[in-house]
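Give me a model of this one.
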Amino acid sequence: MHLKRKVPSLVDLCVRTAIDNVRYLGDVGETDLDLLEHILPHCTVDQLMHIENSTVGRDLSPVTDKLWKKFYEKQFGTENANLVMKRMKQNNASFKWVKLYEAKLKDVEEAQNKSLDRIRQLYKKEDARRQSRQVQLCSKVPPNNKRSYWGNGPGYNVSNVKSNLMKKAKIEFLKSQEVRNMAAVKKNAIQRHPCVSPFKSPSGIPSKGSASTSKQVKPSERRF
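Okay, the predicted model is just below:
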């Protein structure tokens, strides 16, 4: 025997559609509270807060107050929720849970900001301590007495650098294979063709004695 499936009413279809699209709800001021009892429990914190702020001219606390109490317990703990109820009972006061939720959330954010500020101050102090320590270490380094040949300072000596470079270049040139070959060729040429250079005076002019020896001496003639 097949059971007949109950056909949903138009109201049930509207409720299901509203639940499926609860993220798009805003002002529900014209909606019956009985319908809101089925729709609003499916909202998140942000969605329920959006509906509370969007609804104008109507108090939704008969439906949303118990929902906000659940959010309070879930967010801040059951002990804090019980402490709030105890204080309200002692002071003979009553507040909506949405207001209590907002106040507690603000307190938590302020406490977090203060904690972050303290952490930032600790980091600043630590950075200042490290910088002062680095300055102290740098001040204890002994001065360098070595002269620099490549900087613009009191030890900079251009002449020494130039002379050292010239000496090094000259030594490398004399040790080169080309110079050695030229010296060997010159030595062989001197050994094969020896020649006697005429004697020169210190002034570079050949002396008279050497010139007279190259000429024949004529006999002196007697005159009678």
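
use CA for all of it now, contacts and neighbours both
Will do.

burial count for Leu60?
Per other CA atoms under 10 Å, the neighbour tally for Leu60 reads 16.

what's the closest non-adjacent residue to it?
Computed as CA to CA, 6 or more residues apart in numbering, the closest residue to Leu60 that is not its neighbour in sequence is Glu52, at 7.2 Å.

Now do the SS call for the most centrally placed residue in the chain.
In the chain, the residue lying closest to the centroid (CA atoms, centre = their mean) is Asp127, at 16.3 Å. Secondary structure state of Asp127, per DSSP: H, G, I helix; E, B strand; the rest coil, is helix.

which of the residues in the strand or helix carrying Glu52 are buried?
Using DSSP states H and E, Glu52 sits in helix 45-54. The neighbour-count check on helix 45-54 (16 or more other CA atoms under 10 Å) flags 47-52 as buried.

want to put them side by side, so please do this one too:
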Amino acid sequence: MLRTKRKAPSLVDLCVNLAVENVKYLGDVGETDLHLLDRILPHCTLDQLMHIEKSTVGRDLSSVTDKLWKTFYEKQFGERSTNLVIERMRQKKVSFRWLQLYEAKLKEIAEAENKLAARIRQLYKKEDDRSGPGYNLSNGKSNLMKKAKMDFLKSREVQNIAAMKKNALPGSSRSSSMMKPPSSFPGKSSASSNMKSLERRF
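Next up, the predicted model:
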């Protein structure tokens, strides 16, 4: 009985497989052909892809990574948010990279959380001022304070932030690192100006 010989993998396939197995060690991929990156980078986690984007200097990877960032955006913030961004870009006849949109969304959530924390501190400060220095909030909050806090927690602003965080933090062990706003990319000075334009539009 004749045995069918298995076709030996090509040298390119071996290199791609090796890169995929060690994708967590990849950094600057500026010299790598795009058709190879198209096979390798889809195996990256969000953090790994961000590291590669930040490490690669003097080359735009968006032709390969843009669709990957769109996938991460949808996983993090939901299909509804993704479709809303697409519709806004269509209406305004503009186009942004999904990495930029992802960064802008992280900044939006961080700013909303900061505003929320400031308003909560303001509520407690007002109650402290009204009740006097000897008043102990832990032992007995006034009915006014309780009502103000409940009204605040039921407000649309708080509910919107909670909804964004629910989509952005799916409960994985990596969620904290995934939600950190990424630093600026070396060699990509246009990113900051594009981000300002993006924030004004979205």
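
Got a TM-score for the pair?
The TM-score (TM-score structural alignment, normalised by the length of structure 2) is 0.60; 135 aligned residues with a CA RMSD of 2.1 Å.

how much does the helix holding Glu52 of structure 1 stray from structure 2?
For helix 45-54 of structure 1, the mean deviation from structure 2 after alignment is 1.2 Å (mean CA distance after the TM-score superposition for structure 1).

Can you name the element that comes right after that helix?
In the C-terminal direction from helix 45-54 of structure 1 (assignment by DSSP H and E), the next one is helix 61-76.

follow-up on the earlier one: tell me which residue of structure 2 lines up with the residue nearest to Leu60 of structure 1.
For Glu52 of structure 1, the aligned residue in structure 2 is Glu53 (criterion: TM-score structural alignment).

who's in contact with Arg97 of structure 2?
62, 66 (CA atoms under 8 Å, 6 or more residues apart in numbering).

Map it across to structure 1 for me.
Applying TM-score structural alignment, one finds that Arg97 of structure 2 aligns to Lys96 in structure 1.

ok, now how distant is its match from Gln191 of structure 1?
Between Lys96 of structure 1 and Gln191 of structure 1 the computed distance is 126 Å (CA to CA, to the nearest Å).

now swap in Glu126 of structure 1 and tell me
86 Å.

When those two are compared, which one has more neighbours?
For the pair Glu126 of structure 1 and Gln191, the greater number of neighbours falls to Glu126 (12 against 9), based on other CA under 10 Å.

quick one: Leu41 of structure 2 and Thr65 touch, right?
Yes - at 7.5 Å, Leu41 of structure 2 and Thr65 qualify as touching, with contact defined as CA atoms under 8 Å.

All the helices of structure 1, in order from the start?
10-20, 33-39, 45-54, 61-76, 78-90, 97-139, 158-174, 177-192, 208-214 (DSSP state H).

packing partners for the longest one?
Here helix 97-139 of structure 1 is seen to pack against helix 61-76 when contacts are counted using 3 or more CA pairs under 8 Å, 6 or more residues apart in numbering; DSSP states H and E.

against structure 2, where does the helix it packs on fall?
On structure 2, the counterpart of helix 61-76 of structure 1 by TM-score structural alignment is residues 62-77.

Report the buried residues of the matching stretch.
For stretch 62-77 of structure 2, by 16+ other CA under 10 Å, it's 64-66, 68-74, 76-77.

what's the answer for stretch 82-96 of structure 2, then?
Using 16+ other CA under 10 Å as the test for burial, stretch 82-96 of structure 2 gives 82, 85.

Kindly report the same for stretch 103-121 of structure 2.
Residues of stretch 103-121 of structure 2 classed as buried under the neighbour-count rule (16+ other CA under 10 Å) are 103-107, 109-110, 112-113, 116.

Name the nearest of the residues you listed relative to Val12 of structure 2.
Among these, Glu103 lies closest to Val12 of structure 2 (CA to CA), at 34.0 Å.

Next one: the closest one from Trp69 of structure 2, what distance?
Per CA to CA, Glu103 of structure 2 is found 10 Å from Trp69 of structure 2.

Ok, Gln48 of structure 2 next?
12 Å.

wait, doesn't Gly26 of structure 1 sit right on Asp46?
No - using CA under 8 Å, Gly26 of structure 1 is not in contact with Asp46; the gap is 11.6 Å.

and for the two, which residues touch both?
By CA under 8 Å, 6+ apart, no residue touches both Gly26 of structure 1 and Asp46.

List the contacts of Ala183 of structure 1.
Counting by CA under 8 Å, 6+ apart, Ala183 of structure 1 makes contact with nothing.

What is the equivalent residue in structure 2 for it?
With TM-score structural alignment as the criterion, Ala183 of structure 1 has no equivalent in structure 2.

quick one: Ala183 of structure 1 from Ala103 of structure 1, how far?
The gap separating Ala183 of structure 1 from Ala103 of structure 1 is 104 Å, by CA to CA.

what does Gln134 of structure 1 give?
47 Å.

Check Lys66 of structure 1 too.
Lys66 of structure 1 is 17 Å from Ala103 of structure 1, by CA to CA.

Kindly report the same for Glu109 of structure 1.
Distance from Glu109 of structure 1 to Ala103 of structure 1, by CA to CA: 10 Å.

Next: Gln191 of structure 1.
116 Å.

Burial check on Thr78 of structure 1, number of neighbours?
Applying other CA under 10 Å, we find 14 residues neighbouring Thr78 of structure 1.

Which residues are in contact with it?
For Thr78 of structure 1, the contact set (CA under 8 Å, 6+ apart) is empty.

one step back: mean deviation, the match of helix 61-76 of structure 1 versus structure 1?
With mean CA distance after the TM-score superposition for structure 1, stretch 62-77 of structure 2 averages 0.6 Å from its match.

which residues are contacting that stretch?
Here stretch 62-77 of structure 2 makes contact (CA under 8 Å, 6+ apart) with 34, 37-38, 41-42, 46, 81-82, 97-99, 101-102, 164, 167-170.

Many thanks, we can stop here.
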